[in-house]
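In: Give the three-dimensional model of this entry:
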Amino acid sequence: MLSVALVIGFTAVIAAMAMNVFRLVRGPYPEDRVLALDTLYINAIALILLLSIEFASRLYFEAALLIAMMGFVGTIALAKYLDRGDLMH
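Out: Have a look, this model is predicted:
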């Protein structure tokens, strides 16, 4: 039962990542690209957590936590850049 759920989960997350990459490349506005990148981080975290369940390893949880922190900081920096035009002012 768990293996079927993991296959469905992998399929859904990879499909969501493909749609995010499409929006990242094609997005008409920079704000759309930032949101697509932010959602891509979240999908990468979900994929890593699914791999952690698949391989029964706790090491992947730490990697997911690091990606979450870097994704949050990156999204804030990009939003600030789009709002003001610079990061340090």
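
In: From here on, just use CA atoms for contacts and neighbour counts.
Out: Noted.

In: Work out for me the element residue 15 sits within.
Out: For residue 15, the enclosing helix or strand under DSSP states H and E is helix 2-26.

In: Next, the structure of the following sequence, for comparison with the previous one:
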Amino acid sequence: MLAHVIPFCLAVIGLAMILNLVRLIRGPSPADRILALDTLYINALALIVLLGIRQASELFFEAALLIAAMGFVGTVAAGKYLSRGDILD
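Out: Next up is the predicted model:
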């Protein structure tokens, strides 16, 4: 059963990543582009976790954890820059 579900999930997440990329390029405002980038990296995390399940490797999960931490910090920094014009106070 899992052998049939994972390829379907990979295809759906790939489609979501393509749509996020379109929003990132065509976003009408910088805030929309930051949100699209945030959603894009979350979809990339889901893709990495699915590949980890498919390959039965714990290395993918550790990589996903590191990317999640860096993505969160990047999103906070981008939002702070957008709202204040400066990252450091």
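
In: still on that earlier bit, who does the helix holding residue 15 of the first structure touch, helix- and strand-wise?
Out: Helices and strands touching helix 2-26 of the first structure, as assessed by 3 or more C-alpha pairs under 8 Å, 6 or more residues apart in numbering; DSSP states H and E, comprise helix 30-55.

In: How many neighbouring residues does residue 67 of the second structure have?
Out: 17 (other C-alpha atoms under 10 Å).

In: swap in residue 48 of the first structure?
Out: For residue 48 of the first structure, using other C-alpha under 10 Å, the count is 21.

In: How about residue 30 of the second structure?
Out: Neighbour tally, residue 30 of the second structure, other C-alpha under 10 Å: 13.

In: ok, now residue 81 of the second structure?
Out: Neighbours around residue 81 of the second structure, by other C-alpha under 10 Å: 13.

In: got a list of what the residue positioned nearest the centre of the first structure touches?
Out: Nearest to the geometric centre of the first structure sits residue 41, at 1.5 Å (C-alpha atoms, centre = their mean). Contacts of residue 41 of the first structure were listed using C-alpha atoms under 8 Å, 6 or more residues apart in numbering, and they are 67, 68, 71.

In: rewinding a little: please spell out which residues along the helix holding residue 15 of the first structure are buried.
Out: Neighbour-count burial for helix 2-26 of the first structure, with 16 or more other C-alpha atoms under 10 Å as criterion, is recorded at 10, 13, 14, 16, 17, 20, 21, 23, 24.
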